[in-house]
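Visitor: Fold the following and give me the result.
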Amino acid sequence: MKVAIINYGIGNLGSVQRSVEEIGADAYIANHPSMLYDANRIILPGVGAFSEGITRLEEGGWADSLRDLVSNHQKPIMGICLGMQLLASTGEEGGQFSGLGFIPGSVVKLDAIGCTLKIPHVGWNSVHKVQEDFLLKEIPDESDFYFVHSYGMVVEHRHHLLATVSYGCDIAAIVRHKNIFGCQFHPEKSSKAGRKLLKNFMEYVPC
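Guide: Alright, predicted model coming up:
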């Protein structure tokens, strides 16, 4: 299993690579879009603002390659933290920007969703399953994962929402549309439950 971790300049690459290697996959850092084509799985990490993230993906040629591989060839992808947000249709951080458009929805500040607690949302929180999915196999409901974010995704279609986290309101924690997965938390920093989620993603077989 070859896993490409996208290096577009704003990702927590080392810890993601180590976590993937610990579950037995062959993880490598992809420094150019051409390096994605030999991979069985793609991980899009990210830390920072939506505006900078999508600009780097578009200007670096990543966006075009991802749209080809993910949409046309159904290659499985997982977005982590900002990487999940970039899967959406639009984002409001740093202005109004179009995202990759893989999962219909928008990324807005947490208080616009209804959050009344301190922003950013930082720390361990329980994740509540909204529906069963292969990605969540053998992960108990209300398992704890580690979050760091000020914005969240509001999905357009409820069936794309796999799990939520409660932080003054319900926030999308895990999303999925066919071969496209996203988690708002950091699985690579989330101990046993995070490793299991990554393992499930590696074992997912596209229909």
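
Visitor: C-alpha only now, for contacts and for neighbours.
Guide: Will do.

Visitor: Burial check on Ser51, number of neighbours?
Guide: 18 (other Cα atoms under 10 Å).

Visitor: actually Asp170, sorry about that
Guide: Other residues near Asp170 number 15, with proximity taken as other Cα under 10 Å.

Visitor: Please provide the structure for the following sequence as well, for comparison with the first:
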Amino acid sequence: MITIVDYGLGNLRSVQKSFERSNINVRISSDLKVIKNSQKLVLPGVGHFGKGMNNLKTTGILDVLNEKVLVQKTPILGICLGMQLMTKFSEESNSDGIGWIDAKTIRFEKDETKKFKVPHIGWNSVNIINNNNLLNKIENNSQYYFVHTYCVYCNNNDDIMTESEYGVKFHSSFRRENIFGVQFHPEKSFSVGIQMFKNFSNL
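Guide: The predicted structure follows:
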């Protein structure tokens, strides 16, 4: 069973529906017992980094996630804000993140030419840097849908899964052991997004 973690932020239902289109059994829950008994976890998110971290801590979900992810090595997929929360620090709230990945989350620089508007909204290609099973049957430079003002930079090259460019290059996904994060929205990316969810369910 895959559990989509409800920590008070995020587009939970659209993620759930995307999994269900592939007949993948998922549920949305904030119940600590349910999360503890899950075989795989998804941490989605749309909203403020500081609010997300506060919600994870005050609900007790963060303690459960640390046990599941770091000790039991349960596969987890962070989407958009969910990916950013896995980093060590974010400029959005000038606060620490979960810290599973040695990376930082920073704001896109202002583009004086106005060519690259912030937030970054729309389709963009992802260049595969380090392939793995989450990218099975997904071609290099496939187009995914993005909506974000802040982007992630990994300090360890081995953690970088894909790279994208929007005025500047940034790391659009990462992976360390059982921890996966994607800045884009697979649930809004049609067939390539559904394929990614299928791959995650088969890990």
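
Visitor: with the second structure superposed, average distance for the lengthiest helix in the first structure?
Guide: Looking across the first structure with DSSP state H, the single longest helix is helix 191-203. Taking mean Cα distance after the TM-score superposition for the first structure, the mean distance separating helix 191-203 of the first structure from the aligned residues in the second structure is 0.7 Å.

Visitor: Report all helices and strands that that helix contacts.
Guide: helix 13-22, strand 143-149 (3 or more Cα pairs under 8 Å, 6 or more residues apart in numbering; DSSP states H and E).

Visitor: centre of the chain versus it, how much separation?
Guide: 13 Å (Cα atoms, centre = their mean, to the nearest Å).

Visitor: Same question for stretch 142-158 of the first structure.
Guide: With Cα atoms, centre = their mean, you get 10 Å for stretch 142-158 of the first structure.

Visitor: now swap in stretch 124-132 of the second structure and tell me
Guide: 14 Å.

Visitor: residues contacting the residue nearest the centre of the first structure?
Guide: Centroid-nearest residue in the first structure: Gly79, 2.4 Å away (criterion: Cα atoms, centre = their mean). By Cα atoms under 8 Å, 6 or more residues apart in numbering, the contact set of Gly79 of the first structure is 43-45, 85-87, 181-183.

Visitor: give me the element it is part of.
Guide: Using DSSP states H and E, Gly79 of the first structure sits in strand 77-80.

Visitor: whereabouts in the second structure does that strand align?
Guide: Strand 77-80 of the first structure lines up with residues 76-79 of the second structure when matched by TM-score structural alignment.

Visitor: Would you map the strands across the first structure?
Guide: Ranges of strands in the first structure, per DSSP state E, are 2-6, 26-30, 41-44, 77-80, 88-91, 97-98, 103-109, 121-129, 143-149, 151-155, 161-166, 170-177, 180-183.

Visitor: The ones you listed into JSON lines, with extra columns for distance to Ile54 of the first structure?
Guide: JSON lines is the format used below for the strands of the first structure (distance: least, Cα to Cα, whole Å):
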{"stretch": "strand 2-6", "distance to Ile54 of the first structure": "13"}
{"stretch": "strand 26-30", "distance to Ile54 of the first structure": "17"}
{"stretch": "strand 41-44", "distance to Ile54 of the first structure": "12"}
{"stretch": "strand 77-80", "distance to Ile54 of the first structure": "13"}
{"stretch": "strand 88-91", "distance to Ile54 of the first structure": "9"}
{"stretch": "strand 97-98", "distance to Ile54 of the first structure": "8"}
{"stretch": "strand 103-109", "distance to Ile54 of the first structure": "12"}
{"stretch": "strand 121-129", "distance to Ile54 of the first structure": "22"}
{"stretch": "strand 143-149", "distance to Ile54 of the first structure": "17"}
{"stretch": "strand 151-155", "distance to Ile54 of the first structure": "15"}
{"stretch": "strand 161-166", "distance to Ile54 of the first structure": "22"}
{"stretch": "strand 170-177", "distance to Ile54 of the first structure": "19"}
{"stretch": "strand 180-183", "distance to Ile54 of the first structure": "16"}
